[in-house]
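Asker: have a look at this prediction, sequence included:
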Amino acid sequence: MMDARVVVVGSTNLDLVVTAPSLPRPGETVLGNGFSTVPGGKGANQAVAAARAGARCAFVGAVGQDGFADQLRASLADAGVDVRRLRSVPGPSGVALIAVDAAAENLIVVAPGANGELTSLADPDRAAVEAADVLLAQLEVPIEAVIQAAGWARTAGTTVVLNAAPARRLPAELLDVVDLLVVNQVEAAVIAGADDGVGLDGLMEALLDLVPRAVVTLGARGVRYADRLGLRLSVPSPTVEAVDTTAAGDAFTGALAVAWAERGGPVDAAAVTAALAWACAAGAACARRPGASTALPTRDEIDELFAQACPQASATGGGAAA
């Protein structure tokens, strides 16, 4: 098993988090019971998740020239992420407003700020992409940058993992270079252009018309996987007492990128199952703590929960950590 080299092209935000007994409905004011500021953003969260899961991870993104920028940069660097390609641009940094209820469900509104200025990449960014095993990208930065990075990755033989969130239809020039698509059910339906009546099986098949491999995340129920070679898998998530699910999906995706990179791309059902189960353990471990980047688990925490949930895979070397 080789060392994982992951480069993330994505967003970094400061999360302004309010906890409350229930989430507000449109037009409703709810009295909260706690407030915190936590470095976040899908890109930064997944970079930290990958670094804590054992990867050598570099981050390509942008912060503003405001009081949040130093905090965002430091949070990545402190997690062991290479921030040499995190540029500073005029204006504010990205901000996310997050409300979390007593059941650990959340509502999120993102103001992109500096993330919206990442419209094109440069030669040092290309070098990072070409040196990586896996390029991991999301859609909280302009899609032009994602397409550019993914094209470089395809040419260099770097695996392209796209977490297509927030939900939107994707251009063919991006879909054509994606190796593994990671989405939730809402995002899957939007990308596939599926009707409301299409079930999960139908969604999976519709995604395979667009990309060679797809993972649909199902929260506490785990994930579904399908590929064009005919493999179809349902992988459960470990059962934990959830406190905050805000970054659980990012923990899963970052860990999956690491597992994929370490294995050079799993090539059989057992290896794919183990990679997905290990990533599910990362997501479940994250949900046990409040916050975004501060809740992302270490490799030891992932291994421990994976061993508890999948003792046979762990004992036989099936886990990503083996």
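Answerer: Done, it's in.
Asker: only C-alpha atoms from now on, for both contacts and neighbour counts.
Answerer: OK.
Asker: what ranges do the strands span in this structure?
Answerer: Ranges of strands in the chain, per DSSP state E, are 5-9, 13-19, 34-40, 56-63, 82-88, 94-100, 106-111, 134-137, 159-163, 180-184, 213-217, 223-227, 232-235.
Asker: closest one to Glu301 among these?
Answerer: Closest to Glu301 of those is strand 56-63 (Cα to Cα; 18.1 Å).
Asker: just checking, what packs against that closest one?
Answerer: Contact here means 3 or more Cα pairs under 8 Å, 6 or more residues apart in numbering; DSSP states H and E; on that basis strand 56-63 packs against strand 5-9, helix 42-52, helix 69-78, strand 82-88.
Asker: ok, and here's another one to check against it:
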Amino acid sequence: MTEHAPVMAAALAVVGSINLDLTVTTERLPTPGETLGGGVLRRQPGGKGANQAVAGARLGGRVRMVGAVGNDGDGEALVAAMAAAGVDISGILRVAEPTGTALINVDWAGENQIVVCPGANGVLDLEGVEFDAEEAVLCQLEVDLEVVLEAARKTDGYFALNAAPAMPLPAELLERCDLIMVNETEYALIPELATARLVAVTYGKDGAAIFAEGTKVAEVPGLSVPVANTIGAGDAFCAALVLALRSGLNYTQALTTANAVGAAAVGDAASQPFLEPLATYQPQG
């Protein structure tokens, strides 16, 4: 596959999930069969796709969202939140199924447990959807794998995949990806990533690295920051890395920038944290 030249316009189409996050914060995570009291409940926008689209827009990208919500109040609220963040919402379908919901338990250290009810995300299709050649397309795996494959087939330009949640990836998809992004657990669960074209791996407090066909080509250390919530950090990292690479930064510069964005995100309790423009996080000099 040919190399794609950097695009200064930083256009991004995100294909993925849109969820209502029901987040309960407790002192610690419960053990199996245990009931904990004293939880604090928050309802907030979420879903990996929506989180990445909002992060991209807040970082200054020109972002549109392709996804699905139900014909219900939750769906309307989630779409309105994306629009308020600057995301183009014209590609969001309204369907009969209820809006997707994530049930999240977070402890005081920021660790979490998540159960996702896909709802409308499970019936997303790309009929009539087209991608411009200058757009980077970013997918995750919270929608049907066939939808992700279709997005890859429809993409003439740069195609990036956040391979989460972890699952076996078809050879066709692996070969089409210009960039794959995972955390260290997902990297271990998807052995075929060991020789993929370009893979970014996050290691939490230990930083991140980029591998080109199994060879490490960039590495950055972790940043010590107060942790409020880790849920949106990986999504912010993914959006930032795609935009940074597409703006012409080299691997180390882009990884340093995305790592700083992820660190900023963990300090915000929201799944869609407030972020400064991308240039704010870029290395100086």
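Answerer: The structure has been received and is ready for your questions. Remember, predicted model here, so these are calculated numbers, not experimental data.
Asker: got a TM-score for the pair?
Answerer: Overlay of the two chains. TM-score (TM-score structural alignment, normalised by the length of structure 2): 0.93; 279 aligned residues with a Cα RMSD of 1.6 Å.
Asker: coming back round to it: hey, which of the helices and strands packed on strand 56-63 of structure 1 is tucked in deepest?
Answerer: helix 42-52 (a mean of 32; mean count of other Cα atoms under 10 Å).
Asker: that helix maps to which residues in structure 2?
Answerer: Mapping helix 42-52 of structure 1 onto structure 2 (TM-score structural alignment) gives residues 48-58.
Asker: mean shift between that stretch and structure 1?
Answerer: Following the fit onto structure 1, the mean deviation recorded for stretch 48-58 of structure 2 is 0.4 Å by mean Cα distance after the TM-score superposition for structure 1.
Asker: which residues are contacting that stretch?
Answerer: With contact meaning Cα atoms under 8 Å, 6 or more residues apart in numbering, stretch 48-58 of structure 2 is reached by 12-19, 45, 62-65, 67, 82, 85-87, 139-140, 142, 232, 235-236, 238-240, 243, 271-277.
Asker: what angle sits between the longest helix anywhere in structure 1 and strand 223-227?
Answerer: Ranked by residue count under DSSP state H, the longest helix found in structure 1 is helix 269-287. Following axes from the mean of the first three to the mean of the last three Cα atoms, to 10 degrees, one obtains 150 degrees for the angle between helix 269-287 of structure 1 and strand 223-227.
Asker: just checking, what packs against helix 269-287 of structure 1?
Answerer: Using 3+ Cα pairs under 8 Å, 6+ apart, helix 269-287 of structure 1 is in contact with strand 232-235, helix 248-262, helix 299-309.
Asker: highest mean neighbour count out of these?
Answerer: The most buried one of those (mean count of other Cα under 10 Å) is helix 248-262, showing a mean of 30.
Asker: average gap between it and structure 2?
Answerer: Average distance, helix 248-262 of structure 1 versus aligned residues of structure 2 after superposition (mean Cα distance after the TM-score superposition for structure 1): 0.9 Å.
Asker: that helix aligns to what range in structure 2?
Answerer: Alignment of helix 248-262 of structure 1 against structure 2: residues 233-247, by TM-score structural alignment.
Asker: then stretch 100-117 of structure 1?
Answerer: Using TM-score structural alignment, stretch 100-117 of structure 1 corresponds to residues 106-123 of structure 2.
Asker: go through that stretch and flag the buried ones.
Answerer: For stretch 106-123 of structure 2, the neighbour count (16 or more other Cα atoms under 10 Å) marks Val106, Asp107, Gly110, Glu111, Asn112, Pro118, Gly119, Ala120, Asn121, Gly122, Val123 as buried.
Asker: stretch 132-152 of structure 2 now?
Answerer: So stretch 132-152 of structure 2, judged by 16+ other Cα under 10 Å, has buried residues 134-144, 147-149, 151-152.
Asker: return the subset of those residues lying in helices.
Answerer: Taking DSSP H as the definition of helices, the buried residues of stretch 132-152 of structure 2 contribute Val147, Val148, Leu149, Ala151, Ala152.
Asker: now the last one: how far from Val220 of structure 2?
Answerer: Here the criterion is Cα to Cα, to the nearest Å. By it, Ala152 of structure 2 lies 29 Å from Val220 of structure 2.
Asker: kindly report the same for the second one.
Answerer: Going from Val148 of structure 2 to Val220 of structure 2 by Cα to Cα gives 29 Å.
Asker: returning to that earlier point: how distant is the match of helix 248-262 of structure 1 from the center of its chain?
Answerer: Distance of stretch 233-247 of structure 2 from its chain centroid, counting by Cα atoms, centre = their mean, to the nearest Å, is 8 Å.
Asker: can you list contacts of it?
Answerer: So stretch 233-247 of structure 2 is contacted by 5-10, 12, 48, 51-53, 55-56, 59, 61, 136, 160, 162, 181, 183, 202, 251, 254-255, 257-259, 261-266, 271, 278 (Cα under 8 Å, 6+ apart).
Asker: again, but for stretch 134-154 of structure 1
Answerer: 5-11, 42-43, 112, 115-121, 126, 129-130, 158-166, 173-174, 177-178, 254, 257, 260-261.
Asker: please redo it, this time with the cut-off set to 6 Å
Answerer: 6-11, 115-116, 119-120, 129-130, 158-166, 174, 261 (Cα atoms under 6 Å, 6 or more residues apart in numbering).
Asker: what does Thr35 of structure 2 correspond to in structure 1?
Answerer: By TM-score structural alignment, Thr35 of structure 2 lines up with Thr29.
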